[in-house]
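# Next come a sequence and a model predicted from it.
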Amino acid sequence: MKNKIISFCIVFFLQVVIFEKTYFFNSVIFSPIIFYFIIFNYTKNSFSQLTFSFIVGFLLDIFSNSPGVYSFALSLMVFIRNFWIPFYFPFDRISSNKLYNSYELGIQPFLFYSFPLIFTFNSVIYIFDLSSVGVFPFFILKILLSTFLNFILVLILQFLLLSSDTKYDWN
C-alpha cells in the first residue's frame, strides 16, 4: 500500500511540475495521472472512485490554473469507465480484485479497453480549448495524437511501476 501511495505522489508531482507546463509539438498534452484511473479495481457504482477522481482533478486544476477542466475530465472518464467495463468485458472476467492493466488483459484487449477512455479524457481537455469551428479538424488530430501518446505513456508506466505478477501483488 505504501508503494502505491508513493508512486501515485511521484506521478502526480510529474503531472503538476513537468507535464503540465510542457506541450510537445506545440499541441500534445501528456497526462500520466490517468494511468491510475484506468487500472483501478472495478467496483460497481463506486462513489469513492468518482470522488477520488474529482479531488485529484480539482488539485490539478488548482496547480494548472484551469477552471474545472481536469475535475470534469477525470470524473467523466471514471464515470464512463464504470459503464465501459461491464459493456466490454464478459461477465465472468469482471472482478473487484482485478487491476485492468496489460498484464491481466493482454495488450490488444487493454488497447480496446483504455483507448476510448483516454480519448474521452483528451476530448474534454481539448473541447474547452476550441476557439472556433473552423479549426475543428486540427483539434481532432490533436486529440488523436494526444490519445495515442498518452496510451504509450500508460503502457510505459505499467512496465515501470507494475510487475508482471501484479495480479497477486496489488490486490
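Thanks, I have the structure now.

# Could you use CA atoms for every contact and neighbour count after this?
Noted.

# and the longest helix along the chain, what other elements does it pack with?
Counting by DSSP state H, the longest helix found in the chain is helix 136-161. Helices and strands touching helix 136-161, by 3 or more Cα pairs under 8 Å, 6 or more residues apart in numbering; DSSP states H and E, are helix 34-38, helix 107-127.

# this is the comparison structure:
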Amino acid sequence: MPRSLDRFDIALLNRVQEDVLATAERLARSVPLSPSAIARRLRGLRKAGLIAADVAILAPAATADRLRAIVQVQVHEHAEEKGIAALRARLAAAPEVQLLLNIAGPVDLMVLVVTRTMREFNAFADTYFAADPAVRRYETSFVKSEVKNRPAVRLDEGDVAR
C-alpha cells in the first residue's frame, strides 16, 4: 500500500465502503476521532489513491432489463503480448464492460458485459471476441438474477502498518 494505515484508517475505509455518503459527524459515532480529523484522514486516503472512486451501486430494480453476461476468454498461447494488451485495453475502454479480470487457470480473462439486448451483446461479442486474433475461444454465461453485489473489501488488523 502506498502509505501506512493505522486502525483508524482501516475503520474509516471499512465504513465508507458501507456508506460513502456518511458525514464525518456520523462516522465519528463509530470511529473514535473528531469529525475534522475524520475529514482530514478521508482527504488523505483519497489523495494517496486508497479511495479510488465514490460510486453509486444501482438497485436491481433500476437495471433489471439489462442483459448481463459473464464471458470467459482464452487467448492464443502464442499471441503476441502487445495483441493481448491491446485486447485488454479495448475491453477496459468499452462502456459495456463492467468488470475485467486477468485470471489464472484454463481461461485468461473474465469479463462482465452489460447490454440492453441480445442483439447488442452479439454485436459486442462479434467485435471484441470473435474478430480479435488474440482470442482463441470464449464462453458466455448469462446472469439470471443478482443475489449479491457488494464490491467492498473488508480490511482488518492485518492491514495495519506495524
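The structure has been received and is ready for your questions. Keep in mind it's a predicted model, so treat the numbers as computed, not measured.

# Can you give me the TM-score here?
Superposed pair, TM-score by TM-score structural alignment, normalised by the length of structure 2: 0.27. Supporting alignment: 69 aligned residues with a Cα RMSD of 4.5 Å.

# returning to that earlier point: mind checking the helices and strands packed on helix 136-161 of structure 1 for the one nearest to residue 169 of structure 1?
Counting by Cα to Cα, residue 169 of structure 1 lies closest to helix 34-38 out of these; the figure is 15.7 Å.

# Please pull up the helix or strand immediately following that closest one.
Scanning forward in sequence from helix 34-38 of structure 1 by DSSP states H and E, the next helix or strand is helix 47-64.

# got the angle between the following helix or strand past that following helix and helix 107-127?
The helix or strand immediately downstream of helix 47-64 of structure 1 is helix 69-88, counting by DSSP H and E. Inter-element angle recorded for helix 69-88 of structure 1 and helix 107-127: 150 degrees (by axes from the mean of the first three to the mean of the last three Cα atoms, to 10 degrees).

# Give me the buried positions along helix 69-88 of structure 1.
By 16 or more other Cα atoms under 10 Å, the buried positions in helix 69-88 of structure 1 come out as 69-79, 81-82, 84-85.

# do stretch 50-63 of structure 1 as well
For stretch 50-63 of structure 1, using 16+ other Cα under 10 Å, the buried residues are 50, 52, 53, 54, 55, 56, 57, 58, 59, 60, 61.

# Same question for stretch 82-97 of structure 2.
So for stretch 82-97 of structure 2, counting by 16+ other Cα under 10 Å, buried means 84, 87, 88, 91, 92, 96, 97.

# distance of the fourth one from residue 73 of structure 2?
Separation of residue 91 of structure 2 from residue 73 of structure 2 (Cα to Cα, to the nearest Å): 12 Å.

# now the helices for structure 2?
7-18, 24-27, 35-47, 60-63, 81-93, 118-125.

# export those to TSV and tack on distance to residue 140 of structure 2?
What follows is the helices of structure 2, written out as TSV (distance: least, Cα to Cα, whole Å):
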stretch	distance to residue 140 of structure 2
helix 7-18	30
helix 24-27	42
helix 35-47	36
helix 60-63	20
helix 81-93	15
helix 118-125	9
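
# Tell me which of those helices approaches residue 102 of structure 2 most closely.
helix 81-93 (8.9 Å).

# what helices or strands is that closest one leaning on?
Looks like helix 81-93 of structure 2 contacts strand 97-102 (3+ Cα pairs under 8 Å, 6+ apart).

# what helices or strands is the strand it packs on leaning on?
Counting contacts by 3+ Cα pairs under 8 Å, 6+ apart, strand 97-102 of structure 2 packs against helix 81-93, strand 109-115.

# what about 7 Å?
strand 109-115 (3 or more Cα pairs under 7 Å, 6 or more residues apart in numbering; DSSP states H and E).

# tilt between the strand it packs on and helix 81-93?
On the basis of the same axes, to 10 degrees, strand 109-115 of structure 2 is oriented at 30 degrees to helix 81-93.

# neighbouring contacts of strand 109-115 of structure 2?
By Cα atoms under 7 Å, 6 or more residues apart in numbering, the surrounding residues in contact with strand 109-115 of structure 2 are 66-74, 96-103, 121.

# how does it look with 6 Å?
66-73, 96-103, 121 (Cα atoms under 6 Å, 6 or more residues apart in numbering).

# Okay, the residue lying closest to residue 92 of structure 2 once chain neighbours are set aside and residue 26 of structure 2: tell me how far apart.
Leaving aside its sequence neighbours, residue 92 of structure 2 sits nearest to residue 100 (Cα to Cα, 6 or more residues apart in numbering; 6.8 Å). Distance, residue 100 of structure 2 to residue 26 of structure 2, using Cα to Cα: 34 Å.
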